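1. have a look at this prediction, sequence included:
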Amino acid sequence: MNATELSWPSPANNADPDAEVVQESAESYFKQVSARFARNKPAVIGLAITLFLILVALLAPLLIPHSPYAVTAFFSAPPSGEHWLGTDQVGRDVWSRLIMASRVSLLVGFSTVAIYVSLGTLIGLVSAYVGGWLDMIVMRITDMFMAFPFLMVILVVVSALGASLQTIICVLALFSWPTVARLVRSSVLSLKQLDYVKAGRALGLSAPRIVFRHLLPNAMGPIIVNATFGIANAILSEAGLSFLGMGVPPPTASWGNMLSDAQSLTVLTDQPWLWVPAGSMLLITVLAINFVGDGLRDALDPKE
């Protein structure tokens, strides 16, 4: 046999065909979801606004003309060339506080969701996959948490522990995970009856591999949608707590405690620069995130 007759298999021929099929299927699914999301104009606009707000929060120290804590001699001054949105009741620049407050509000929203989605997903996965007495106990604990009046319990816990940014994030996450846990549990209960899960068990795959590599990716759609809406809800909850004086303590700026200055009729009627900017930012942010959530829900809908 001549050397020229020898042929060595190329790396492409050695590639796992199943892995290639899975990769191509994932890429095709991602393209389909992206195309459906792109057709939803409000969702695309909401995503652009959300990304812009995140960029503003990251670059906040570069965008503020004054320190958000510096007190000037101009109390409740109207907008001017030096103070674009005027000053508050103690002489602090409203524009600077508005920009810095975006950091606090977005940090609360994303941090709270990251914690409770991770916790709820883990609890829901384990509860549904193991089943039996463990599932029953976990679901009764979940029902107990969901039976609490959300805002009242948070007010009591925050007042007992003391208002701070870390406390707000932890308390909101502590009472928000049950929704995700029940959502994940319902998805996994249906998924674990499918043939590929039974085949994995028959092949001797470990429970963590089946749960995290096969069940979790197929349950990610509802989790992502719930997390998106959860960011908006966490921002609103923080604003409500701060408005009631139980949120982020002064002098740290948040949109909620900026709105708390508008509790008097004089401010509402004669000094709109003290509450309109913060209220507008809160409205725009929540609407933008909700539009993104609506777009993701439609794009990830299996019926589509």
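-> Now that the structure is in, tell me what you want to look at. Since the model is a prediction, treat every value here as computed from it, not as a measurement.
2. please count neighbours and contacts with C-alpha atoms only from this point.
-> Will do.
3. what about residue 264, how many neighbours?
-> Number of residues near residue 264 (other Cα atoms under 10 Å) recorded here: 9.
4. against residue 109, how distant is it?
-> Noted for residue 264: a distance of 28 Å to residue 109, by Cα to Cα, to the nearest Å.
5. the structure to be compared is supplied as follows:
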Amino acid sequence: MAILANVIAPYHPKESLGRENVHLTPQQGHIMGTDHAGRDVLSRVIHGARISLYVGFGSVAVGITLGFILAVVTTYAGGFIDLCFPEVLTTKELDYILAARAIGASPLRLVFRHITPQLHGDSPGGIHLLPGAGDNHRGFPQLLGAPWVAMFPGLAIFVVVFGFNLLGDSLRDAWDPKLRGR
């Protein structure tokens, strides 16, 4: 939906449909209603999804990249740096990692084959609340008069986050060797 926002959104997200269309309840033509400026909420949710996903995927990519680099550095460095990343420290001291080290596994093999796969569950999440491009300054009074303006974007965020959580759980179930065979 976010990729095809320009094609499937019924209106431009910043297009005001006039004073007669301010705070229209959900109805035919505006299935999620309109906001305080007469803009179509569905169009704003569709276009806002694009921004939210850019920010979300970007923050996850940066977080995973920096986290991976720092995890590798702490694994090699040890000592004081271990205190900064307790997940790596606890993973590094697991019995099977100590056994791999005892039989002569190289530090690179330990990092990439044994430690890194255990850290994937610690990556940050990244869907952010950007439902309407952030220009709503009217706040709580608007929620009393037109609750759909916050309800539909919130519901869209819930569905996306829930979907990514389900995807993450199924990928973890498929890739985690501890969960195989259950």
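-> Everything's here; your move. From a predicted model like this one, the values you see are computed outputs, not experimental measurements.
6. superposing both, give me the TM-score.
-> Superposed pair, TM-score by TM-score structural alignment, normalised by the length of structure 2: 0.76. Supporting alignment: 176 aligned residues with a Cα RMSD of 3.0 Å.
7. longest helix in structure 2, please.
-> helix 41-77 (DSSP state H).
8. quick one: list the elements packing against it.
-> helix 5-8, helix 86-92, helix 148-175 (3 or more Cα pairs under 8 Å, 6 or more residues apart in numbering; DSSP states H and E).
9. who's sitting farthest from the centroid in structure 2?
-> In structure 2, residue 103 marks the outermost C-alpha relative to the chain mean, sitting 39.8 Å out by Cα atoms, centre = their mean.
10. whereabouts in structure 1 does the longest helix of structure 2 align?
-> Taken onto structure 1 by TM-score structural alignment, helix 41-77 of structure 2 occupies residues 94-130 there.
11. so how far is the matching stretch off the chain centroid?
-> Distance of stretch 94-130 of structure 1 from its chain centroid, counting by Cα atoms, centre = their mean, to the nearest Å, is 5 Å.
12. tell me the buried residues in that stretch?
-> Of the residues in stretch 94-130 of structure 1, 94-113, 115-117, 119-129 count as buried by neighbour count, 16 or more other Cα atoms under 10 Å.
13. what's the mean distance for that stretch versus structure 2?
-> Following the fit onto structure 2, the mean deviation recorded for stretch 94-130 of structure 1 is 1.3 Å by mean Cα distance after the TM-score superposition for structure 1.
14. what's the burial count for residue 170 of structure 2?
-> Residue 170 of structure 2: 12 neighbours (other Cα under 10 Å).
15. which non-adjacent residue is nearest the aligned partner of it in structure 1?
-> In structure 1, the residue matched to residue 170 of structure 2 (TM-score structural alignment) is residue 295. With sequence-adjacent residues excluded and distances taken as Cα to Cα, 6 or more residues apart in numbering, residue 295 of structure 1 is closest to residue 43, at 5.0 Å.
16. could you do residue 167 of structure 1 as well?
-> In space, residue 167 of structure 1 is closest to residue 158, 6.9 Å off (Cα to Cα, 6+ apart).
17. what does the one you found align to in structure 2?
-> Checking TM-score structural alignment: residue 158 of structure 1 goes with nothing.
18. now the one helix or strand residue 158 of structure 1 maps to: buried residues?
-> Residue 158 of structure 1 belongs to helix 150-161 when elements are defined using DSSP states H and E. For helix 150-161 of structure 1, the neighbour count (16+ other Cα under 10 Å) marks 154-155, 158 as buried.
19. no further questions, thank you.
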